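Chemist: Next input, structure requested:
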Amino acid sequence: MSAQITKPAVSLDQIFSLTAVRTDRWREMLELGRKWLKHEVSSEQVQEHFTQLSDLEILHAYPGKPLMQALAAQLVAEQRDAFVALCGRISFSILARYYKEESHEWQLYPDASALSDGRAHDEALGGRPYFEVLIVAPSANSRVERNVQLLRSMRRKEDDFVYEPVVVESFQDAFCAIAVNPNIAAVAIFEGFDFSSKQKVPLLDHAIQELSVHIDDDHLALQLADVLANYRPELDIYMLSDRHPEEIASDSRAKCIRRVLYAVEEPMELHLSILEGVRQRYRTPFFDNLKHYAKQPISTFHALPIARGKSVFKSDWIRDMGEFYGHNLFLAESSATTGGLDSLLEPTGNIKEAQERAAKAFGAEHCYFVTNGTSTSNKMVLMAIAKPGDIVIVDRNCHKSHHYGMVLGGLLPYYVEAFPMKAYSMYGAVPLRAIKKALLDLKAEGKLERVRAVDLTNCTFDGHVYNTRRVMEECLAIKPDLVFLWDEAWFGFAHWSPFLRPRTAMGAAANIESWLADPNSIRDYEQQQEQLGEQPSAETLLATRLIPDPRAVRLRVYQTNSTHKSMSAIRQGSMVLVKDVDFYKIEPQFHEAVFTHSTTSPNQQLIASIDVARRQMELEGYGLVSNAIQIAFDIRSQIKRHPLISRFFTVLGADEMIPEQFRESGFVDFLAEGMHWNKAVASIRDDEFFLDPTRITLVCGTAGYDGTQFKNLLASRFDIQLNKTSRNSVLLQSNINNTRSDVAHLIRVLMEISTEIEVHLARSGEEGRLQFEQRVQSLMHDVPDLPNFSEFHPDFRTDVGNHAAVEGNIRDAFFRSWDQENCEYVALNSEECDRRLREGPAMVSAKMVIPYPPGFPILVPGQIIGADTIEFMRKLDVKEVHGYEASKGLQLIRLAAQ
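Modeler: Purely as a prediction, here's the structure:
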C-alpha cells in the first residue's frame, strides 16, 4: 500500500529552501497582526494564517506550546496589542536566533522567575551550542511523554551542548520536520507511530510528495530511519524498541542507525548518546590540538621566526601586523610535526583523523587535505591515476590546472567541446554524446585500452551541473574500468542539499554502488544487450541510454573540492575525495603525487580551517546551504519583478543557459510561471544538465556595460565584489556567508544604477539614446563566435587518423617552446597572420592562451591556430590574456618543415 499525497502548487523557491519558509511565515503573521490592530483585516483572516503557522511550529522546539497557546488565547480574546507584541518578539527571536542564546526568550514574561516550559533558570543556555532532537513516537503515549520529561531533567550546566526535544507522531511529520528544521541534529525513533500526518499544511504535503513508501507496519521505524538518513545523512539516528532491540540492530536496513536502545530502560543512555553523537561531529582533531598547542610555553629552535610572535610583537616596525592578526595566529605557528602536531604529508595522528572524519562526512572512502588549492588537487589526482602516454578525455574549457597537469604528467588530452552560448560569450558543459563519441572513436582506432580517465568540471563556473550518474554509467558501459575526475571546486557545498547531492561525484558514486549491489542490475544489463544485438552500430550506441555490466564495472571516482570556495575554509583550502575500488593498488603512487605537489611547509591555520569547515557543514550545513539557495532566489525574484531594474538587467534562466535538448523534462526555470515542483524533481533526476540555483548570471549588456566595466563599477562605487564576467554579463554567487542584508544592498545598488541610466537617457536626447542603443547592440548582438578546439599539429600527435580532434602530446609542445630558437612571433592583426591562415605554413601555438574573461584556454601548446580563434582574439576587449603579449604577438612553435 502506497501513500497518496496531494500535490498543490507552490513556488519552487519554497521547496528548495524549506528552512527559510518559517521566517517568512512569521513575518507575514506579524504584518497581518499589525493590520488586525488597525482593523484592516478580520479576526478570521488572522486565525486562518495562525492555524497554518501553528501546524508548521509543531516541527520546532521554539517557541513551544506555552508561547503558542498564549498567542492563541490572545487571538481568541482579541487582545490585539498583546498578540502583536508577543508575535513580534517571537518573530525577531527566530530571525536573530536569540532563543538559542537567551533562556528568557522561552518565557511568556521575560522577568518571570521560571521558564515557560518548566526549565529552571540555572539551565540557562550560557553560550553553549544549541540543537534540537526529533522524537518520533506514538500519540498520547504516557511512557514517551515521561521519557521526554526525563530527557529534559537530565540536562546539566556541565553538558557541552544544550538541546530541546521536538515530538511528532507520524512518519510524514518526521520527514517534514527534518526538511524544514535545520536545528535538528539527532532523531530518536520509538516504534508504533502512524504513517499519515494529522496536519493540513500544503507546503508540508509538497515536501513529501516525492516520498514513495510501501507501508509495512512491522518495519515502519526502519523505513523512516532509512528515508531520514538519505535526506540528511549527517543526522544521528537512534531506535528505541520495547521488543527485541538486538534483532533490529542485526537488520541490514539498520546500518544508518547509530544505536538501538531498549525503550523501557532508563533514558539516561539516550541522553548521553545524543550528546556524544553531536560531540563526535563537533570534534575537530587538528584544530582542537592546535588550540592546545598554542597555549603551551614553547621555545622554538626551528626555521620559523614568526612562530610564537616574538619577532613581531617585540619589533618597533612590524608590531602593527601582530595587532592586526592577534596573538593566536603566531602562537599556533610551527614548522614542527611533533609535540602533538602532525604531518600533512604523512599524517599518523590528528590530521589523519581529521581527514577520516571529512571522508565520512562527504560520503567518500578517503579524503586528503590540500593547502595549495584545487589547482594542486587536480594535478595530484592526474599524476596518481595516469602515467605518461595515457589518454585522458577532458573538457577543453576546464580549469588550466588540468591542462598543466597533462603537461607535467606527459598525458595525452583528447579534448571534447562544451556546448557554446555565443550570445553571452561563454561555454556550457560537455554533452554526453560528445564524450561517448570520443570513447567509441578511440575504440574504433584500437586505442580504448590507453584511455585512462574522463576529466570534467562539475559544476561549471556558470552553474552547469552534470548528470554525473548517467555520465559515469554510460561511459562505464563502453570501458568498465574508466577513472573519473570531477573537478567540483565550486560545488562542495552541494553535498548538504538533498536535491543537489545526487549530482555530486560522491553522491552519484554512492547511487551507482547501490545499483551494482542490486541483483536486478544484471537483469537490466542483459535485457539491454539482447535489444542491442551483437554488433550495434556507433550511432545506435550514441542514441541509447547505455547500461554497464555490473560484473565488469570497477567504480573509480575522484572529486576535488575547493573547500574555501563554498565552505568556511581559508583561501587555498581544498580536499581530494576518493571512492575507488582499486585505490589500494595506486595508493603508493597517490602518496608520491602528494609528495610531488605539496609544500613541505603547509600552513597550520589553513589545515585547521578545513577541519573546522567540515565540522560546520556536518552540524549546520543543511540550514546554511538552504539559506544560500533562498538568497539566490530572492535576488532572482527581486530583479525580475522590479519594474525599473528589469528594464536594464535580467537574470538568465535555465532555458537560456541550457539548450532545450538537454532539458528533457521540459524544465524552464525556477521562477517560471506554472513551473511546479514535480517538473523540477524530474529535471534534477533525469535532465542531462541542471542549473545550480546559487549561481546567478546577471546580464548587464542591456544596461550598456560590458562585464568588466560593471564589475569594476560595483567594486569602486558600491563595495560589491564579484569574480567572473563575460562580454555582457557578470556572475553573482550566493553562499553560506550571505544574508538578506546583502540582497537588500545589491537590489538598492541596481535600482540606483538603473535610475541613473534612465535619467541620463531622458537628458541626453535622441543622440544620446541612439548611442546607448548602439552600445547595447554591440554588447548583446555583435558578439564573436566562440572558437572550438581545432586540432593538434601532426608533430604532436602519436598518429594521424581520420579524426581531427584526437589526443595530442601537449608536453612535448610545451617544453619545445622553452628554447627560443624553436619559437617565432606573429602579430595578431598583421597581414602576415592573415597570409599564414590562407596559405600556410600552419601557425602552431607555443603557449596556453587564456583570456580573462572567459577564463578558458582558447589555445594550448601544439594546437593549430584557426581563423575562428584569430577572429575571437581580435574582438576581445579584455586586458588580461595569459600567455599572450600584445607587444610581441602570438608565440608560435617554429616547425622543422619551415
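Chemist: use CA for all of it now, contacts and neighbours both
Modeler: OK.
Chemist: ok so residue 135 is a helix residue?
Modeler: No - applying DSSP: H, G, I helix; E, B strand; the rest coil, one finds residue 135 to be strand, outside a helix.
Chemist: wait, it sits on residue 189?
Modeler: Yes - using CA atoms under 8 Å, residue 135 makes contact with residue 189 at a distance of 5.9 Å.
Chemist: Count the neighbours of residue 738 for me.
Modeler: Burial of residue 738 is recorded as 15 neighbouring residues (other CA atoms under 10 Å).
Chemist: Second input sequence below; structure requested for side-by-side comparison:
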Amino acid sequence: MKNNQCRVLLFTADAQFGDRWVAELKPLADNDADAPLALSFHHTDSEGLADHLRCGETQVVVVDDTGASSEAIESTRQTLQRQRAEIDCVLLTDADSPRADNFECVISRAESNYGVVYRTLRRILLERISTPFADALREYVYAARDSWHTPGHSSGDSLSTSPWIADFYRFMGEHIFNTDLSVSVKMLDSLMDPISVIHQAQQSTARTFGAAHSYFVTNGTSTSNKIVLQHLLRAGDRVIVDRNCHKSVHHAMIISGALPVYLESSVNQQYGIYGPVPKAEIFSAIDANPGARLLVLTSCTYDGLRYDLKPIIDRAHAAGIFVLIDEAWYAHGRFHPELRPTALECGADFVTQSTHKMLSAFSQASMIHVGDFSWRKRDGGSHQSAEASVFDTAGFREDINMHTSTSPQYGMIASLDVARKQMSIEGYSVLSRTLAFADEIRRFVDDSTAFRSLNAEDLCGPDLAADGIRLDPTKVTIDVGCAGVSAPAAQARLFAEFGIQVEKNTHNTLSFLVTIGTTESKVLRLKQALRRLSEDAGQADATAYVISQRGQKLPPLSSIDALPRRAYFARGEKLTWQGEGRAALIGRIACDEVVPYPPGIPLLVPGQRISAEILDAIIAFTSERADLEMHGLRRVGALPALRVLTECEATAAVAELRVAQDSESTEAWQAWA
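Modeler: You can find the predicted model right below:
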C-alpha cells in the first residue's frame, strides 16, 4: 500500500449521493496501481467538515452546490481557504455558473463516467506535487551525459580520482557535484530568463503561496530585498522604514540614493530585543510623508513578533505607498491557520522570504512574491496610471538579473522546487507537528525548570499592548536570567556538553528555532539539557551573571543628518574610541553600518549622528560579546575604529540632505504618477 495517502472529500448535504459518489470512485483508486499517490474518497456535511480539515491527508475538497445559494457556496469556499490555503477546491454542479470561477475546476454532478471524475481529481493532485525543475535535473543527471562545459570539476570527476581531495568528494556525495551544472544545459532552463522548467516551477510556487508572481533567488533574502528596492526606488525617493530592519534594506538605500524616513522600533531593554514599530508611529509617518514611495517592515521579526498588517497596509495604500514586507522568518506562515494571515493575504505588494530558514531548502535559497496590486487598479482610484495597471515583469526581471549570478547553483533551485511541493502537500501536517513541539518545550520550561518561556506580551511590553502583535510559536525565547544564569554561558554549555546549537542569545535569553525538521529525539535531548542547566542554576559563574544582569542596552535612534549614499561613498576618516577618542567620535556622522550579527539589525547606519548611547552600546557589544560578529568596524592599527565623515564632508552632506528634505514631496509624487 502506498504511504503517500491523499484524501478527496465531497462536501454535500445529500448523504445518499455522497455514498454513491464514494462507492463509484473507490474501486478506480484501488485498481490504479501505477499512480504515484493513493487517493481515498470520503463525504461529509457541515458537521464533519472541520474534523476532515484537521486531517493532514485531506488534499481536495469537492463542494456540491445542489440546493445551496451562491452566497453559501462562496462562504464554504472561503472557510476552506481560511483553514487550509494549500488544498484544492473543486465545484460539483449541474449549472453553468459564474461561481465556478473561484474554484480549481468544475465537475458535472450528472457525470456518469466516473473514470473521467477520477482522472480529473488525480490530475489536480499530480500538478500540485510535480517539481518541474527538480525532475528535469534528476533526469539529466541519470542520463550521465559527458560534460564539455562549466563547471570545471566536470560532475565531480576532478575530485573523485584525486589522491588529495577524493575524501571531500566522498564526504559531500556524488550528487552535490553532478547536479552542479550550468546554463549550457538548455533542458534545465535559465534562471536569468526562465521559459520552461524554472518558469513552470515558479508558476506553481505563486499558486502555492498565493502570489501573482513568484521568483527564485539563490543569494538569500538579503539579495531579494535589494532587488525589490532597486525596482521601486530612484534617487531622492522617500522610504518609510523600520530603522531596525535587516542590513540588506539599508544597503539597498545606499545603492539607490533614496531618502529614508526612519521609524523607531519598540525596545525591550529587559531582554535586549528590538520589537515592532508602534502602529501609531507608522500611521504618523505615512500621514507626514504624502510623497513617500515605499513602506518597509519586517514581519515576523527575528524573535517571532508579527504585526497586525492589514490596517497598516491599507493605510499605506490609501496614501499611494507601495509596501514591502520582509518575511524572511515567516515562509511557513501560509500553511497553518494558527499562523495566518500572511503579508500577501493582508495585501502586501512585495514579500521576501528565506525559504531556507524554516522550510526544506538549501541555505541562500529564497523567494520573492509579488502581490496583485489590486489597490492601484480600482475604478476611480486616485493612483491609477500606466504603471498602476500592470506589474512590469520585464523590468523586474532586469533588476533580478543585475543581482543574480549567471552561474547559479542548480541544486539550490531544485531545493526551492521541492520545498514548495512539500508545503503544498503536507504543510499543514508538518506544521501541526512543529507547533505541538514548540508548545511542549514551552510547557516544560515553565513547569519543570527555573526558567521562563516568553510570550508576545513579555517581548513587546506595554507600548504595543493595543497593536495586535502576535508571536510566531516556532520561535521559542527562554529567559534564563531570571534564574541567575548568563545566556552566553548557557549557550556555551549547551554546545559543549549537550551538543545543542541555539539560534541566538541576548544577555539573558536563549532563542530556539522549532522547524519542520524538529524531531521527538531532539526535543527530548533539549528538555534534558534545560533541566540540567536549571538544576545547576545556583552554581552559575558569578562574573558571567554580573555581565548578564548588566546586559547591553539598546540605544535609541539618533538623527539622520546625511543621505546614506553620500555618507557611505565618502572618503571619510577612521577614528578609534580608545582613550580620548571616545569624545572625538560623539556627534560625528557615521559612514558605515555597524551591525551586531546575529540578528543583523544596525546600531548605526550611514548618515546617522553618533550619540554617546550608541557609541557605548558599540563598545559594550564589542568588548563583552565575543559570541557575536560586529560588521562595519574599521581598524586603526590594532584598535577598532569607526569611519566617519570629515568635517568638510559633513557640512556638504548636511546641506544636501536639507535640500532633499525641503523639496515638495507632493509635487514629486505627482510628477512620478
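Chemist: Looking at residue 135 and residue 189 of structure 1, which is more packed in?
Modeler: Comparing residue 135 of structure 1 with residue 189 by other CA under 10 Å, the one with more neighbours is residue 189, at 27 against 20.
Chemist: Please settle this for me: is the more buried one part of a strand?
Modeler: Yes - Residue 189 of structure 1: assigned to a strand according to three-state DSSP.
Chemist: show me what contacts it?
Modeler: Residues near residue 189 of structure 1 by CA atoms under 8 Å, 6 or more residues apart in numbering: 135-137, 221, 225, 237-240.
Chemist: Show me the longest helix that occurs in structure 2.
Modeler: helix 410-448 (DSSP state H).
Chemist: how about the strands in the stretch 151-300 of structure 1?
Modeler: For the stretch 151-300 of structure 1, the strands defined by DSSP state E, counting those that start in this stretch cover 162-168, 184-190, 236-241, 259-262.
Chemist: scratch that, the stretch 501-650 of structure 2
Modeler: 504-505, 509-513, 573-576, 595-597, 629-631, 634-636, 639-644.
Chemist: Just tell me which of those ends up closest to residue 261 of structure 2.
Modeler: strand 595-597 (19.3 Å; CA to CA).
Chemist: Give the aligned range of the closest one in structure 1.
Modeler: Mapped onto structure 1 using TM-score structural alignment, strand 595-597 of structure 2 covers residues 850-852.
Chemist: In the matching stretch, which residues are buried?
Modeler: The neighbour-count check on stretch 850-852 of structure 1 (16 or more other CA atoms under 10 Å) flags 850-852 as buried.
Chemist: Assess the claim that residue 87 of structure 1 and residue 71 are in contact.
Modeler: Yes - here residue 87 of structure 1 reaches residue 71: they are 7.3 Å apart, a contact under CA under 8 Å.
Chemist: The match of strand 595-597 of structure 2 vs structure 2, average distance?
Modeler: Superposing on structure 2 and averaging over aligned pairs (mean CA distance after the TM-score superposition for structure 1), stretch 850-852 of structure 1 comes out at 2.2 Å.
Chemist: Tell me which residues are up against that stretch.
Modeler: 856-859, 878-883.
Chemist: Let's have those in a markdown table, adding distance to residue 340 of structure 1.
Modeler: Formatted as a markdown table, the contacts of stretch 850-852 of structure 1 follow (distance: CA to CA, whole Å):
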| residue | distance to residue 340 of structure 1 |
| --- | --- |
| 856 | 43 |
| 857 | 45 |
| 858 | 48 |
| 859 | 48 |
| 878 | 50 |
| 879 | 49 |
| 880 | 46 |
| 881 | 46 |
| 882 | 44 |
| 883 | 45 |
